[in-house]
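J.: My questions are about this predicted structure, shown below with the sequence.
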Amino acid sequence: MTSKTNAITSALSGLPAIGDDLADFYRDLHAHPELSRAEQRTSEEVARRAKALGYQVTAGVGGTGVVAILANGDGPTVLLRADFDALPITEATGLPYSSQTPGVMHACGHDMHVTCLMGALKLLADARASWSGTVMACFQPAEETGQGAQAMVEDGLYDRFGTPDIVLAQHTAPLPVGVVGAHPGPAMAATDALRVVLHGRGGHGSRPEVTIDPVVMAAATVMRLQTIVSREIPAADAAVVTVGMMRAGTKDNIIPDDAELRLNIRTFDPGVRTKVLDSVDRIVKAEAAAAGAPEPPETSVIDTFPVLNNDPDALSRTVAALRETLGDDRVFDPGPVTGSEDAGIFATAARVPICYWMFGVLDPALFGDPDPVRGLGNIARGQVDLATIPGPHTAGYAPVVEPSITAGVSAMTTAALTWLGTSR
């Protein structure tokens, strides 16, 4: 065994002793979710715990962000990132530690991310005799709005705490617990979220002939938008156009003045992104003109996420270590994922590589086999109806506490020690 392998094995041997505390921490976070940029309680608890581990902690970075530093001699600086905001979803898991905040839920696993990073920080602090360098833990707010990473960078993250040599981040996935997925190159899609307001001329529902109906205009626009991917984007390219919201009117017999659409667009290639956005603009304007709209539609940006590009060489090094720790058959390439992430901003701003991976957190039995690897095989063979399995951003998303925490802590600790220096 190499000295790195020995260091990883030794560090992970401390995980069973902290398992119960981490599980309690996770359940507490899950029960007290907070929306983007309002994560005050979460931030305070994260800062308190990191300080107790001996880290130099600074809160309020980029709003509610927390940075925890452990300097341990000469060597690389490794940025470990976890996001901690929740979503405006009413939880329906029935768990005994369900959300106590009405209409807010940790439906994307960010509570698990924080728990796993905190566990890794404990193991790294205890194992500091075996490594050298600096651990920079970034607990990030507002990932769901695409604002948090940029806010921390703009708040002087690297001027105040130094520039890392690598960025490491992970995310829960609706996969069997115990498996890890990582894809080199464009791994997570760019997102453009748009708000479109279509203007009509309202009136009584009994006299539509004297109105310009924005509801019909909106319906026609929604249908036409579906042709962008199917008729304008080559089959070899990836793109998603979703109309997630259509809102208009107040009563059945009143034709309103306006209708609002909210769109979500996912792409991996800059050229495809430009094509899709141009097509959306063309269609929205054309449908309004065809309907005789009294004024042009208004389009504004809600939020945007860049493509997350995993550095192939850096990811290869990290994945090799994960295979050794977790098992060769438990680490796979899922291909590009159409979900989006702002973690890449940390790497882009520092001009360093990023390694980002997904780790399964669901009961393998949901995938037709108690063995996670065989369950993964069932997915690949199309033997699992994924529509029946609650995933992120749904009211039923329920990671199993264990062994999800063990898997996430093991992955983050392994990756960190892979990039930190070896103590002589």
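T.: Arrived safely, thanks for sending.
J.: make it CA atoms for all contacts and neighbour counts henceforth
T.: Fine.
J.: The residue positioned nearest the centre of the chain: what's it in contact with?
T.: Closest to where the C-alpha atoms of the chain average out (CA atoms, centre = their mean) is Glu341, at 4.7 Å. Contact analysis of Glu341 by CA atoms under 8 Å, 6 or more residues apart in numbering lists 143, 146, 188-189, 305-308.
J.: let's bring in a second model and compare:
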Amino acid sequence: MINRVVFIAVLILTFQFVYAQEKTLIKQIDKELGKAISSKVILYKHLHENPELSFREKETSKLISTKLKSFGFEIIDNIGGYGFAGVLKNGEGPVIMYRTDLDALPILEKTDVSYASCKTDTLNGLETAVMHACGHDMHMTVFVGVAELMSKMKNNWKGTLVMLGQPAEELGGSALLLENDLFLKIPVPSLALAYHVSPELEAGKIGYIPGPAWAKVNTVEITVHGHGGHGAYPHQSIDPIVLSARIILALQTIVSREISPLNPAVVTVGAIHGGKKHNVIPDDVHMMLTLRSYSDEVAAKMISSIERICNGIAASAGLEKKEFPNVVEIYNSLPPGINNPELTEKIAQVLKKEFGETAILKQEPSMGAEDFYAYGSTSEKIPLCMLRLGSVSKETIEEHDKSGTPLPGLHSSYYAPIPEKTINTGVKAMIITLIQLMNEIPLHTSTQQGHE
């Protein structure tokens, strides 16, 4: 009986000690973040005003890596173009990688924020506007905030923090970093983390998805051939524009009639180009497609169906087999985004203790895609987790709910996260997560490999 009483007393004292430690840590995070937040808002607005397209992130990469270097990180640059890693070693412990993307999109910004992008660049020989319409500017800002606070709070954790700046997320840039021997240049991580902003989730909240979270991507291009001619004499030609229209309509039946309703799938024709003059029927039409799924089998079925439909419609128009459309997968597909369930649930429970159950929300998988998950598809089998960072004001959400209009989504010319609350939540949540994981997970067997 006495032993049981003593045990309970020790247990209570232990819980009180741990609770006190946690409260002290949170106060320190809040204090440091309070001092840093104004400079991070300024950084965010600068990044938003100065976007750079994929594989052209020279100034962005230089700015972010220079900031990490000033915090004491060792910088390893020129990893797959403008990619870089900042490494902060802090004694024996696990290796955790935290990744941000760097690139922007060829989109004309239509927001009304005072720091809207007016930048332009050339793409495929044509001038284009450039905008951070996917929130990578917010990802980078939070990333810098996390690096700064982790360097100031080294007395609270042990291990190695690897901060990875990745170019060209919009074009699958993670593959290029891996092809450039990323895990021979940096310590091999025990696990890897990342954020993606959510254009539907209120700022101050974080979403998590254990298991399948983002779709697999296949990028396909179709060249439809025909027999060109004069627009006044269409009967003397085989019109590839008409054939393309028939193909586009027929492609809509792949998901609705050939794929099981239990298997998520998307076929989208995102671009079609053909002809240069009002009265000339062209010889060819070029189409660009994105395919989304969660399995290799569904992806293969969609590509096979596209080829069959294209060939069937071409044959029905009288084209010979050698003139059938060319269907080409133009680059390697992205794997489906699978968050490690155990890791993701663990992080969610840690964050719920600080932010509350109503702020850390379990969400549904998306048909969007993320090249972050390529880092988990190597032989190292690194566990991954990407959290979704709320970025929209409560008032904006209520306004759109009332009007029945959808919120501006990712890649929308009207998408603009609210800066301070989004940054504050993102930095605080990631710091809590990193310190908790650094102090809990065992040493990874692969941490002795790679960069010295």
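T.: Nice, thanks for sending it over. These numbers come from a predicted model, not from an experiment.
J.: Can you give me the TM-score here?
T.: Once superposed, the chains reach a TM-score of 0.93 (TM-score structural alignment, normalised by the length of structure 1), with 410 aligned residues with a CA RMSD of 1.8 Å.
J.: re the thing from before, and the residue nearest to the centre of structure 1, which of the three is it?
T.: Classification of Glu341 of structure 1 by DSSP: H, G, I helix; E, B strand; the rest coil places it in coil.
J.: what do we get in structure 2 for it?
T.: Under the alignment (TM-score structural alignment), Glu341 of structure 1 pairs with Glu370 of structure 2.
J.: Where do the helices of structure 1 begin and end?
T.: 3-12, 15-31, 40-52, 110-126, 148-154, 157-161, 214-225, 227-232, 270-290, 312-326, 344-350, 372-380, 401-419 (DSSP state H).
J.: out of those helices, nearest to Val196 of structure 1?
T.: helix 270-290 (8.1 Å; CA to CA).
J.: Any buried residues in that closest one, and which?
T.: Residues of helix 270-290 of structure 1 classed as buried: 272-273, 276, 279-281, 283-285, 287-288 (neighbour count, 16 or more other CA atoms under 10 Å).
J.: so what corresponds to Pro234 of structure 2 in structure 1?
T.: Looks like Pro234 of structure 2 aligns to Pro208 there (TM-score structural alignment).
J.: neighbours around its match, how many?
T.: Using other CA atoms under 10 Å, Pro208 of structure 1 has 14 other residues around it.
J.: what residues are up against it?
T.: Contacts of Pro208 of structure 1 (CA under 8 Å, 6+ apart): Ile255.
J.: now do 10 Å
T.: 201-202, 254-255 (CA atoms under 10 Å, 6 or more residues apart in numbering).
J.: and what of Thr122 of structure 2?
T.: Contacts of Thr122 of structure 2 by CA under 10 Å, 6+ apart are 53, 106, 128-130.
J.: Kindly reformat those as JSON lines containing distance to Trp157 of structure 2.
T.: Converted to JSON lines, the contacts of Thr122 of structure 2 look like this (distance: CA to CA, whole Å):
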{"residue": "Leu53", "distance to Trp157 of structure 2": "36"}
{"residue": "Pro106", "distance to Trp157 of structure 2": "41"}
{"residue": "Thr128", "distance to Trp157 of structure 2": "45"}
{"residue": "Ala129", "distance to Trp157 of structure 2": "43"}
{"residue": "Val130", "distance to Trp157 of structure 2": "39"}
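J.: quick one: which of those residues has the most company?
T.: Val130 (25 neighbours).
J.: With the flanking residues excluded, which residue is spatially nearest to that one?
T.: Counting by CA to CA, 6 or more residues apart in numbering, the nearest residue to Val130 of structure 2 once its immediate chain neighbours are dropped is Pro106, at 4.6 Å.
J.: Ser423 of structure 1 too?
T.: Nearest non-adjacent residue to Ser423 of structure 1 (CA to CA, 6+ apart): Trp131, at 4.4 Å.
J.: which residues sit in contact with the residue mapped onto the one you found from structure 2?
T.: In structure 2, the residue matched to Trp131 of structure 1 (TM-score structural alignment) is Trp157. Contacts for Trp157 of structure 2 (CA under 10 Å, 6+ apart) come out as 90-93, 150, 434-440.
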